[in-house]
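In: What follows is a predicted structure for the sequence shown.
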Amino acid sequence: MERPIGVIDSGVGGLTVAQELMRQLPNEQLIYFGDTLRCPYGSRTKDEIIQFTWEMVHFLFEKNIKMLVIACNTATAYTLKSLQQQLPIPVIGVIKPGARAAIKATKNNVVGVIGTEATVSSKAYETALKQIKPEITVQSLACPLFVPMVEKGILSGEEAERVVKHSLKSLIKDNRMDTLVLGCTHYPLLKETIQSVIGDDLTIISSSDETARETSAILEVHNLLATKPRQNDHIFYTTGELEIFRHIAKVIFNNTPKHIKKVKL
């Protein structure tokens, strides 16, 4: 099935998911949409998050996608069920794959979750974790300064370290967790800084790897896997500044994708 996979995110964070999809599914074409102009979604109202997500979905649906990956934790928390119910194609988010990876990693059943304000207030990770393992303890913390910083391309250095230390102060102070879920796909771009602040003893979980595995499994079940090799024909759409998007894409992929386009919704 040679139709593309659609990937949506509030900005550039979902590129970390796209990277893993490209690694694990080299025969697949991705069409990525990052709504960088209206990012971050984490401080938006529920109605705005739902509206913006559906606008991205409608755009990608015109590209004849065969599956949708919601590479945004906030959008996953508020739209996954309705999208799964209303779209005629398979749809997955990043929360359940991230929760499963955390359950595998934790030894003491105390898991930290950092995410946007909307994701944390939705309790989506806590629900997903406790559905798998009811006895687990979840320590959640909103980090609203992370996404705007990443969207500006500030991924390391003194400013990044200062913001991460300030944001994680309360979580570190009451540190019983042995596993930390990066509950926003922007946050893996700060992983090295986060790890240096919280220490090497803590296992950091990104949902990207597990999400790509689940995507592969679902494509196989639905007989939708592509069989022909691809020649880097992935397409990336953004609503924001092209140069910032190109810069961050180059950091993630180690080269700049050929097809990056700016669009309006």
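Out: Okay, I see it.

In: From here on, just use CA atoms for contacts and neighbour counts.
Out: Fine.

In: Can you give me the end-to-end span of stretch 89-97?
Out: 19 Å (CA to CA, to the nearest Å).

In: all helices of the stretch 51-200 of the chain, in order?
Out: 73-86, 95-105, 117-122, 124-132, 146-151, 158-173, 191-198 (DSSP state H, counting those that start in this stretch).

In: second one coming, line it up with the first:
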Amino acid sequence: MAFKYKSIEENDTSDPKKGEDKPQVKSLANWQNKAGSLDTESRRDSPIGVFDSGVGGLTVAREIIRQMPYEKLVYFGDTARVPYGSKSKDTIIRYSRQIYRFLMTKKVKAIVIACNTASAYALETLSLESSVPIIGVIHSGARAAVEATQNGRIGIIGTSGTVDSRIYPKTIKALKPDVEVIQKACPLLVPLVEEGLTHDSVTDEIISRYVNEIKQKYIDTLVMGCTHYPLLRSAIRRIMGDEVTLVNPAYETAIELRELLRSEKLLCDGQNEGGHSFYVSDLAERFRDFASSILPKEVEESIKIQIEEY
């Protein structure tokens, strides 16, 4: 049955302060045991750490800011080593550990791995080692896809690393075993976004070649399985047509984070908009300009750091 196209985050009308759409939050016993002696009251005003291989995680940051305007963010984009999708698992874990250690110097109260590839390969390792709660973007996107599909055929587009990990099929089938999952690696899309070519005709042609292949599998739900891809949503929408629901894990992850912070009494209850800090491993000015075009407010500064020192 055909139904009206929708991108899930665009059609949400719920009040972010209410809990109608609460996702299930996994056990946090590991980090609670390590951090249980910390004063919850004082930690509410601590920032949230967010990291990605580059600018894609800004789509997650944007949703966090929209849904939780009083929270402060510390964002790190690994612009010197993007993309992660072509890197090995061991390399991605090493990079993620360095970024984790950097974010912990900023006294963050929680960390969001705003990168599907890093979520696939490093989330489990970091969760075992962390003294603060850490979430990725996979589970929330998979859950939303299962809830959205009507014909049981879900498409996934992502980096080669994410697709090769098979994390989305595993997670989706754990939630609903009879669903069919069709994946397509789109390795050229992240570099195009990082170059700022989100509305270029060359980018549109490449998207068409990738997405038309998966469209022919008669999916009714498509997960944008890379946080860079929502920046290409208009082109993806045109190609997929009105019969397919787009799932944006960035939006779903912000909902999951909000519920996690609320359940652990870490949600900031201030009345002033949060301040945000941005760090990168290269191309600070270019990142600042790109971030300013995506986020609700202009980014005044992004700071280049030597992430290998952490």
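Out: Done, it's in. As the structure is a computational prediction, the values presented were derived from the model and not from experiment.

In: one step back: let's have the helices of the stretch 51-200 of structure 1 in JSON lines, adding mean neighbour count and distance to Tyr32 of structure 1.
Out: Below are the helices of the stretch 51-200 of structure 1 laid out as JSON lines (neighbours: other CA atoms under 10 Å; distance: least, CA to CA, whole Å):
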{"stretch": "helix 73-86", "mean neighbour count": "20", "distance to Tyr32 of structure 1": "15"}
{"stretch": "helix 95-105", "mean neighbour count": "22", "distance to Tyr32 of structure 1": "19"}
{"stretch": "helix 117-122", "mean neighbour count": "20", "distance to Tyr32 of structure 1": "21"}
{"stretch": "helix 124-132", "mean neighbour count": "18", "distance to Tyr32 of structure 1": "24"}
{"stretch": "helix 146-151", "mean neighbour count": "21", "distance to Tyr32 of structure 1": "16"}
{"stretch": "helix 158-173", "mean neighbour count": "15", "distance to Tyr32 of structure 1": "26"}
{"stretch": "helix 191-198", "mean neighbour count": "17", "distance to Tyr32 of structure 1": "22"}
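
In: how about the ones you listed in JSON lines, adding distance to Arg213 of structure 1?
Out: Formatted as JSON lines, the helices of the stretch 51-200 of structure 1 follow (distance: least, CA to CA, whole Å):
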{"stretch": "helix 73-86", "distance to Arg213 of structure 1": "17"}
{"stretch": "helix 95-105", "distance to Arg213 of structure 1": "9"}
{"stretch": "helix 117-122", "distance to Arg213 of structure 1": "23"}
{"stretch": "helix 124-132", "distance to Arg213 of structure 1": "18"}
{"stretch": "helix 146-151", "distance to Arg213 of structure 1": "25"}
{"stretch": "helix 158-173", "distance to Arg213 of structure 1": "29"}
{"stretch": "helix 191-198", "distance to Arg213 of structure 1": "21"}
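
In: Leu25 of structure 1: which of those is closest?
Out: Distance to Leu25 of structure 1, taken as CA to CA, is lowest for helix 95-105 among these, at 16.8 Å.

In: mind checking how far that closest one is from the chain centre?
Out: Average the C-alpha atoms of helix 95-105 of structure 1, do the same for its chain, and the two points are 13 Å apart (CA atoms, centre = their mean, to the nearest Å).

In: counterpart of it in structure 2, which residues?
Out: Helix 95-105 of structure 1 corresponds to residues 138-148 in structure 2, going by TM-score structural alignment.

In: Against structure 1, what's the mean shift for the matching stretch, could you check?
Out: Mean deviation of stretch 138-148 of structure 2 from its aligned counterpart in structure 1 after superposition (mean CA distance after the TM-score superposition for structure 1): 0.7 Å.

In: The helices of the stretch 51-200 of structure 1: which one's closest to Asn232 of structure 1?
Out: helix 146-151 (24.3 Å).

In: Surely Met240 of structure 2 touches Glu213?
Out: No: contact between Met240 of structure 2 and Glu213 fails when scored by CA atoms under 8 Å: they sit 10.5 Å apart.

In: So for structure 2, the centremost residue is which one?
Out: Centroid check for structure 2 by CA atoms, centre = their mean gives Ala114 as the closest residue, at 3.5 Å.

In: what residue of structure 1 takes the place of that one?
Out: Per TM-score structural alignment, Ala114 of structure 2 is aligned with Ala71.

In: got it, and Ile255 of structure 2?
Out: Ile255 of structure 2 maps onto Arg213 in structure 1, by TM-score structural alignment.

In: Is that match within a helix or a strand, and which one?
Out: helix 208-221 (DSSP states H and E).

In: What range does whichever helix or strand comes after that helix cover in structure 2?
Out: Downstream of helix 208-221 of structure 1, the first helix or strand assigned by DSSP H and E is strand 235-238. Under TM-score structural alignment, the match for strand 235-238 of structure 1 in structure 2 covers residues 277-280.

In: Work out the gap between that stretch and the centre of the chain.
Out: 17 Å.

In: Please apply the same query to stretch 233-245 of structure 1.
Out: 16 Å.

In: Pull out the buried positions in it.
Out: Buried residues in stretch 233-245 of structure 1, defined by neighbour count with 16 or more other CA atoms under 10 Å: His234, Ile235, Phe236, Tyr237, Thr238, Thr239, Gly240, Phe245.

In: Out of those residues, which is nearest to Gln51 of structure 1?
Out: Of the buried residues of stretch 233-245 of structure 1, the one sitting nearest to Gln51 of structure 1 (CA to CA) turns out to be Thr239, at 15.2 Å.

In: Let me see the contact set for that closest one.
Out: With contacts defined as CA atoms under 8 Å, 6 or more residues apart in numbering, Thr239 of structure 1 is in contact with Gly34, Asp35, Thr36, Leu37, Arg38, Lys262, Val263, Lys264, Leu265.

In: mind running it again at 6 Å?
Out: Asp35, Thr36, Leu37, Lys262, Val263, Lys264 (CA atoms under 6 Å, 6 or more residues apart in numbering).

In: which among those residues end up buried?
Out: Asp35, Thr36.

In: of all the contacts of Thr239 of structure 1, which comes closest to Thr79 of structure 1?
Out: Asp35 (15.6 Å).

In: Thanks again, I'm all set now.
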